[in-house]
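Trainee: Sequence and predicted structure, then a few things I'm wondering about:
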Amino acid sequence: MNTTSADDGASARARYRRSAGSPRGEARRRELLDLVADDLAANGLPDFSLRRAARAAGTTHKVLLYHFDGADDLLRQAILKLRERRMDNALAAAARDPAHRTLAARVRAAWPALKREQAGARVLEQAVGLAMCNPDRHGGIARTAAQEYLPAMLSLCPADWSDRRRLEVAAMTLATLRGLLMELVTSGDSEGADAGFEALVRALEREEAAGG
C-alpha cells in the first residue's frame, strides 16, 4: 500500500488548507469521504493513495488535501466510516424486531448483517494488519477499533446491569464477534463461524439467566 508521494507530503499540505468547518465545506468533506470509503470497500487497502482516492471521488488530490490532512488522515477517516456503516447496519438489524428484547436475541439479529459486510470487513481486517506492520504510523487504526465498537455493544446490554457487568459482557461479546468475523474473512469457513457464534449466544443466554 502506498499512502505517500512527493505531492502528498508537508509541502503540499502547506499549500492547501483543509475546509474550516463551514456547513458547505463539511457537506463536501462527507461526500468525498463516502466515495473514498466505497472505493476502499470495493478494492481494499493495497495501492491506496491520494491519487487513487481522488479518482474514486471524481476530483483531484489537491481537493482532497483541502479537506483532509494528507493520505494517512483520509485513510483513517475512511476506515472509521466503514466501521460506522458496519455498526449502524448491525444495530438497525438488532432493533428492527420488538421481540429482540434480550442481549442474546439482539446479537443474534445483528449477526447476519455483520456477515453480509464481507467487502467492508476484509478492508477492516487489512487495516489491522497494516497497523501491526507499521504501528508507529498506523497503530491508531487498530487501537481505536474497540473504542469505536464498544459503545454500540454496551447499548445492547440490559440497562439494569451494573456498569462493570455491562462492560465485561460487552467486551467479551465484541472480542468474540471480531474474532469470528476475521476467521470468516480469512478462511471463508461460514459453518465454523456460525458454530462459534452459537456458542457465544449460549454464553449470553447463561449470563442473562444468572440475573443481576
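Mentor: Alright, I've got the coordinates.

Trainee: Only C-alpha atoms from now on, for both contacts and neighbour counts.
Mentor: OK.

Trainee: can you give me the strands for the chain?
Mentor: With strands called from DSSP state E, the chain shows none.

Trainee: Now do the contacts for the residue sitting nearest the centre point of the chain.
Mentor: Among the residues of the chain, the one closest to the centroid is Arg83, at 1.8 Å (CA atoms, centre = their mean). If a contact means CA atoms under 8 Å, 6 or more residues apart in numbering, then Arg83 has 124, 148-149 as its contacts.

Trainee: could you flag which of the residues you listed are buried?
Mentor: When the contacts of Arg83 are checked for burial by 16 or more other CA atoms under 10 Å, the buried set is 124, 149.

Trainee: State the number of residues packed around Ala209.
Mentor: 9 (other CA atoms under 10 Å).

Trainee: next one: Arg165
Mentor: Neighbours around Arg165, by other CA under 10 Å: 15.

Trainee: Can you give me the separation between it and Gly196?
Mentor: According to CA to CA, to the nearest Å, Arg165 and Gly196 sit 22 Å apart.

Trainee: before we go on, here's another structure to hold up against the first:
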Amino acid sequence: MEGKDPKRRLLEAAVDQLARTGVAGRSLRQLAADLGTSHRMLIYHFGSMEGLLVEIVREVEARQRAALADLDGSGTPEEVARAFWRRFTDPALYPNERLFFELYGQALQGRPGTEALLPEVVTAWLGPLTELGKSHGLSERDARISARLGVAVTRGLLLDLLATGDLGAVNAAMDRFVDLYVASLQ
C-alpha cells in the first residue's frame, strides 16, 4: 500500500472493512474509527457516507471487471462464463453485493450522493462484455445484446441468491443461461 495516495489507501481499507462488517447501521464516524482516521478525512476525500459507498461499489465493480479480463482467453466461452459466475457467488462477496443493490436502489430513488452510480452501473460492463462476445465470434450487435442480457441475468440471479440463499437453484438457472449463450455462438 506504500506509495498510494491517502484517498486510495482509505478506499481500499474501507472496501476491506465493509466486506468484513457490512454497512448496515454503520455511521461515518464508526467507519472512520475502524479505519484509523477521522470522519472529517472521509468527508474531505469522499464528500459524504453515500459518496464513500458509491466509490466502494465502483472499486468492487472495477475489481470484478479486472477479474473478467484475467479470465478472458483462459478457456472456452462456457468455462470462462462458469468461472466468472463462481467468482460472483463467492460468499465473501455477499456484503459487497448487498451494498451494491442497496445503493443501486437508493440511486434509482434519487437519494443525494448516490445518483453518481447510475450512469455507469450498466454501461461500465457493456464494453468489456461486448469485446468478450466478439472474441467468441459474435457480431458487434449480437455481442452488445448478449452483454446487456448477461448483466441483467447475472444481477437478477445475484439478487435471487441474496434473497433466497438457494445457490443450487441460481446455479441451475445460470447453467441454463450459459448453455443458451454458448448455443448462440454456433
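Mentor: Structure's in. What do you need? All figures in this text were calculated on a predicted structure; none of them were measured in a lab.

Trainee: The residue nearest to the centre of structure 1 pairs with which position in structure 2?
Mentor: The equivalent of Arg83 of structure 1 in structure 2 is Glu61 (alignment by TM-score structural alignment).

Trainee: Ok, Gly188 of structure 1 next?
Mentor: So Gly188 of structure 1 corresponds to Gly165, using TM-score structural alignment.

Trainee: which ones are touching its match?
Mentor: Shown in contact with Gly165 of structure 2 (CA under 8 Å, 6+ apart): no residues.

Trainee: With the one 4 residues further on instead?
Mentor: Residues touching Ala169 of structure 2, when contacts are defined by CA under 8 Å, 6+ apart, are absent altogether.

Trainee: Quickly note the distance from the match of Gly188 of structure 1 to Val15 of structure 2.
Mentor: In terms of CA to CA, Gly165 of structure 2 sits 23 Å off from Val15 of structure 2.

Trainee: How about Arg82 of structure 2?
Mentor: Using CA to CA, Arg82 of structure 2 is found at 25 Å from Val15 of structure 2.

Trainee: who's more crowded, those two?
Mentor: Val15 (20 against 16).

Trainee: Surely Val170 of structure 2 touches Asp160?
Mentor: Yes - contact criterion CA atoms under 8 Å: Val170 of structure 2 and Asp160 qualify, at 7.2 Å.

Trainee: quick one: which of these two has more around it?
Mentor: Between Val170 of structure 2 and Asp160, Val170 has the larger neighbour count (other CA under 10 Å), namely 20 against 15.

Trainee: May I have the residues that are in contact with the closest residue to the more buried one other than its chain neighbours?
Mentor: Using CA to CA, 6 or more residues apart in numbering and skipping residues adjacent in sequence, the residue nearest Val170 of structure 2 is Leu157, 5.9 Å away. Residues in contact with Leu157 of structure 2 (CA under 8 Å, 6+ apart) are 170, 173-174.

Trainee: do you know how far the equivalent of Ala54 of structure 1 over in structure 2 is from Ala13 of structure 2?
Mentor: Aligned by TM-score structural alignment, Ala54 of structure 1 pairs with Ala32 of structure 2. Going from Ala32 of structure 2 to Ala13 of structure 2 by CA to CA gives 10 Å.

Trainee: Quick check: the gap between the match of Gly188 of structure 1 and Arg9 of structure 2.
Mentor: Remark: distance between Gly165 of structure 2 and Arg9 of structure 2 (CA to CA) = 33 Å.

Trainee: can you check Glu59 of structure 2 too?
Mentor: Going from Glu59 of structure 2 to Arg9 of structure 2 by CA to CA gives 12 Å.
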